[in-house]
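*Asks:* pasting the structure only:
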């Protein structure tokens, strides 16, 4: 089987895919795999290939069957004994951990800590392996409410977790420590090490040290994480296969230099490496590197006929035997995609006599290309300057920063005054590297936006990458090799940008408004409001490291998934946080043609901040009112309210009347009954097909005379699920239902889409639409 294990890995992969994802791609992969075996190999290997594929298919089917919960519906449960499977994560006033019941069912435990004293008590007492008696509520995990958004429900299900458990309280006196498992001991050691780093290292350096030593990335600042992602070197902020290789190599060298025999070194590493995988967080890239290192050591010790590709393939097979669902883990996908490409291309990409610089360039090129499909699918973009960035940052991290933080961590236990001086120097170096990363990441065209590729788009992108490697193997110039992929990416971008279909999306931003209008053939991209959150001052102990932000966590990923990097007009209807609170997150991140605001709405501080940031970014800001409008080949857009320049709040919301997609729209912001009466008095008739209901369906808006005058066929209500205001109010729903208006609600249906051409269009919702409830 020497040199043939790659076929078994491919068979395992296709078997898992055929079970979990029965569509074009797994069928295509399995077919190509069998054709390859039939054409190049023996009938015996074909039999093994099919047997392996069927084995993993049935293993995956069994995993699917077993992945169920004993609880059928949300319920209050009492006196349940939950054991912490891992060291609990405490961030601000939130505690999060995976906990296991006596029946071996896993819950995602989420607890809002009520006081600083209890937080300190929990941080001191909780640990992996601790069992606590708790009362609490089972809650269903939230499915994604926007297209292409992170699906938390599916994410948990793939970890065999079906419920979120919200305890009423957690008290250390109700807990006892079981006999600790080796993994639990190592997890607690990891948590203790991270805490030591937080307490002793300078703040900036501490975030890097925790990431590089223990794989804990939560301490990395939002700005640094964003900069490294734009550079395509964010993998350096976590423990990767490269780090494991350096650590294993260093350990081997030190053991040999200390006089240990090779036999002793082998068994030391055999025990140390799995332990370090747990200490570093147990992420798939680390586990892959550890498995490969152990297989490599074993093959040398026992002279097994295994090539590097065989070792890679065996590690892949072992991973899938352990958990087939790991194929959905982004770290798993990236690690194996890049390693597979580097392994296969090593023979013709990396010649022995080649200069070190060219070797590094080739490694960067292969890494960028092999990761491109995964990054495009999950993050909708990839870094174009990652090749140059890797040349700078990989040596810095592997040769300077990684050894430095390990040495500093060791010195920190000695109490030596050298630690503070050395840590201060390294901290300055880290700060400088962050500034360089930020400057490089902000360069034009540093990131290429791909949007979310379709299945066919993924096939073409992967084909373009394979064409590059095939042509490069034939010693063709790299630029010529890249032409097929460049052509495919240009076509993919053009198809997205100049699609004949337009779309209106009422984005689910919780309790707020945000509406995207994308016209066919790139004739205009407009956004009405951005949503936002009301922020309340909290005590320092309650502050979370990376609190949820509507712009960063909802709007920007959604727009990128659509391939949108520019908004022609950003319409901010009025100065409420739930309508414009996320505007400052979009400014600077996206290109914005102009911002339209209600007259004098900038007198409110929140709008003034947006206007000031727009001016700094040299974005035109216009005050507009009734009479202002524009037209293009796809439709016409006119503001019909307000009529004066005095700003008084909701009743001075910009109201947009638009005609496109063969229907007429009215977007009303937070217009209330007073404003509706002014509209009624000014316009004798408004024929509307779709009404964006004012003020989230509040009883203060949508008066019966107003609804009867405009007579919409559809009403869209943007409101947060279980919001504190009770929106939409029953009175408004009754008026709409009495007029036989079909109602769509973001709180019940998630994001609402209208896809159209010049001939018309159709509505769809992200969550299932209950047609019986909504006439």
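*Replies:* Yep, it's here. These figures come from a predicted structure and were not determined experimentally.

*Asks:* hey, let's count contacts and neighbours off CA atoms from now on
*Replies:* Fine.

*Asks:* Start from the N-terminal end of the stretch 301-450 of the chain and give the helices.
*Replies:* Using DSSP state H, counting those that start in this stretch, the helices of the stretch 301-450 of the chain run over 308-322, 330-349, 356-379, 386-395, 402-411, 418-441.

*Asks:* for the stretch 551-700 of the chain, same thing?
*Replies:* For the stretch 551-700 of the chain, helices defined by DSSP H, counting those that start in this stretch occupy the ranges 556-561, 577-580, 583-586, 605-616, 673-682.

*Asks:* tell me what the longest one is packed against?
*Replies:* Counting contacts by 3 or more Cα pairs under 8 Å, 6 or more residues apart in numbering; DSSP states H and E, helix 605-616 is packed against helix 577-580, helix 583-586, strand 620-623.

*Asks:* let's bring in a second model and compare:
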């Protein structure tokens, strides 16, 4: 009964997200309930839980905005006592933490002033201390590019009131506070982490991640390696680790002739401690709650594992409705449901087929969640998990837990164990690096309708059933057919242009739905600031990771057919190398003669190694993509000291519409091509971010654009766009869009129509809907 109650609760939540999908799901669950249970009371409870799910759905209140250009004036300073939690990370010269002020939770940022202060933070951390701080409130922007992930929504889901920036040094004001039991264990966990960091052993950061669930010390390279081969979940302590710990404790204590009921009590009390020691992740909380609920309930009534899992699901959703949106929570419960429902059949299999079935079903059940949130699924993970799951769960994790236990008890470690751990861990890292040599393209699925996601889930459930029935051919056929249906949508005549908001830089995509090809002009990029080694971050967020790749994947593409770089300045090509590493760039179009210095040639050589074909615009002149034509101007420009003057101007002709992208071309360049370009363009990508060096009167008269798009960073130090330039555009009757105010500009070209939608309008549509 509890299993169906959890499903009815889920359908109530779905009614709030999408009413039609919720109704369909409710009909499916109700029909199954009638056929399976034939109990009217289950339907009655089901109706109650549908209402609870619908009414308990957490409303996320988003405020409509008139502009993304939030007032640059500094907010007033405040002074308060802050209670730091155990969530604190030091990366380069930045401190990121979670703290409490007046019983409200805040995300905290602080910029370390010097190398000495960084050492003080490391050796005298403010974790679980009270500190007197002077701070300002930070108003984080919503997602200005219309992407799925929105930082403001994330803060609400995590029950974080806001973001604050600490202005002045505060370590000297910190003092110990009286800790409760949970905080005491958290402090012990942190002390263990710092003691482990002092050990003279390779890959100690990996040990900390695998045993204590703390990944903040892992390098950016290691994180990318784990994600690339689909085993990042093995570094995050999960339900399988809880199962290993529970079984080990049970068997160990029973060996010492301790009574079974006493063993249960010891395990019952130990698991919450383990959950705190591993960071209270949703998957660990789920697993611990299942074991603890089982121990409690079995003394009252006999329930199977699926019913106990359902009870914990209902409890967590009712206790904290926002937990439903946590990706780890979703993955943990969905995979657990699939495996528990499959368990009676899997137990009859041979050992090899049992291992294969468990891995495949785990992968299939996670596919839908990964596609919904990330639009990708790693094929390489299918193979790598066959090797790494047994390696981690049967060898590495037990060994490292014994290592941690000995280290915690004796404050020291015998050389023999250190050597053994080092050897096994080195072999594991070798395997991880070896698997990363394989460049297997991920499955990429664009954003789909919620109803299609439901159909996909039903199809994958049928595939799992076929695998359990050993109908391998049928399962393979259905799986391949499902993938084909979601990856290869019907071609249309539409072309979608996305002028992205990448701060003080330029980048745009052209998605050609008629040929399923992608053309990109410039990648954007951040101007590098000279920093000392201690200031450099291990885990930095680039535009490639936060905007460019997510936008590509959400549109359903995994490669770029043509990438045009207007000129070699960081704000136009700073992300080029990372883009070539993160996705397939088939052709790179540049004016080769202007890429003359040693650094630029090194970048081109690295891009060649990734299999990219480098084309010289001086010889190319134009390219044709489906029914669209790209023509290049100013590509014969000699190599100027001012690289802006070497900018390639790109004219895009789609049906009867014409778009002109000018890079950072100067008035001199505009005058040179004035006689060659067409007249009366529909869209002008304004040159040089709206500076005074571009967009002359003569040029505007010839181009005569209907829409002008300026890409410029908010509160940039150059004061762009210049008011004089904006007024000039308005005087020529141009509708002006500015990424500072409007975020991205999406242009849908469909037959004889142009439709415009900005990041601001997408956000407000969501805000009013909420």
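*Replies:* That came through, no problem. This is a predicted model, so every value here is computed, not measured.

*Asks:* Any chance of TSV for the helices of the stretch 301-450 of structure 1, columns distance to residue 490 of structure 1 and mean neighbour count?
*Replies:* Conversion of the helices of the stretch 301-450 of structure 1 to TSV gives the following (distance: least, Cα to Cα, whole Å; neighbours: other Cα atoms under 10 Å):
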stretch	distance to residue 490 of structure 1	mean neighbour count
helix 308-322	33	20
helix 330-349	23	18
helix 356-379	14	19
helix 386-395	19	18
helix 402-411	39	17
helix 418-441	22	16
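
*Asks:* center of structure 2 - which residue?
*Replies:* Central residue check for structure 2 by Cα atoms, centre = their mean: the C-alpha nearest the mean position is that of residue 374, 6.6 Å away.

*Asks:* Counterpart of that residue over in structure 1?
*Replies:* Mapped onto structure 1 by TM-score structural alignment, residue 374 of structure 2 lines up with residue 379.

*Asks:* Spit out the contact partners of that match.
*Replies:* The contact partners of residue 379 of structure 1, taken as Cα atoms under 8 Å, 6 or more residues apart in numbering, are 452, 557, 560, 561.

*Asks:* swap in residue 169 of structure 1?
*Replies:* Applying Cα under 8 Å, 6+ apart, the residues contacting residue 169 of structure 1 are 111, 134, 135, 136.

*Asks:* Repeat the analysis, applying 7 Å as the threshold.
*Replies:* For residue 169 of structure 1, the contact set (Cα atoms under 7 Å, 6 or more residues apart in numbering) comprises residue 134.

*Asks:* I'd guess it is in a helix, am I close?
*Replies:* No. Using DSSP: H, G, I helix; E, B strand; the rest coil, the assignment for residue 169 of structure 1 is coil, not a helix.

*Asks:* Give me the three-state assignment for the alignment partner in structure 2 of residue 15 of structure 1.
*Replies:* The criterion is TM-score structural alignment: under it, residue 15 of structure 1 has residue 12 as its aligned partner in structure 2. Taken by three-state DSSP, the conformation at residue 12 of structure 2 corresponds to helix.

*Asks:* What of residue 87 of structure 2?
*Replies:* With three-state DSSP as the criterion, residue 87 of structure 2 reads strand.

*Asks:* Please say which position in structure 2 residue 481 of structure 1 maps to.
*Replies:* Under the alignment (TM-score structural alignment), residue 481 of structure 1 maps onto residue 475.

*Asks:* how much space is there between that match and residue 525 of structure 2?
*Replies:* Computed as Cα to Cα, to the nearest Å, the residue 475 of structure 2 to residue 525 of structure 2 distance reads 45 Å.

*Asks:* got it, and residue 283 of structure 2?
*Replies:* Relative to residue 525 of structure 2, residue 283 of structure 2 is positioned 36 Å away (Cα to Cα).

*Asks:* Brilliant, that's me finished.
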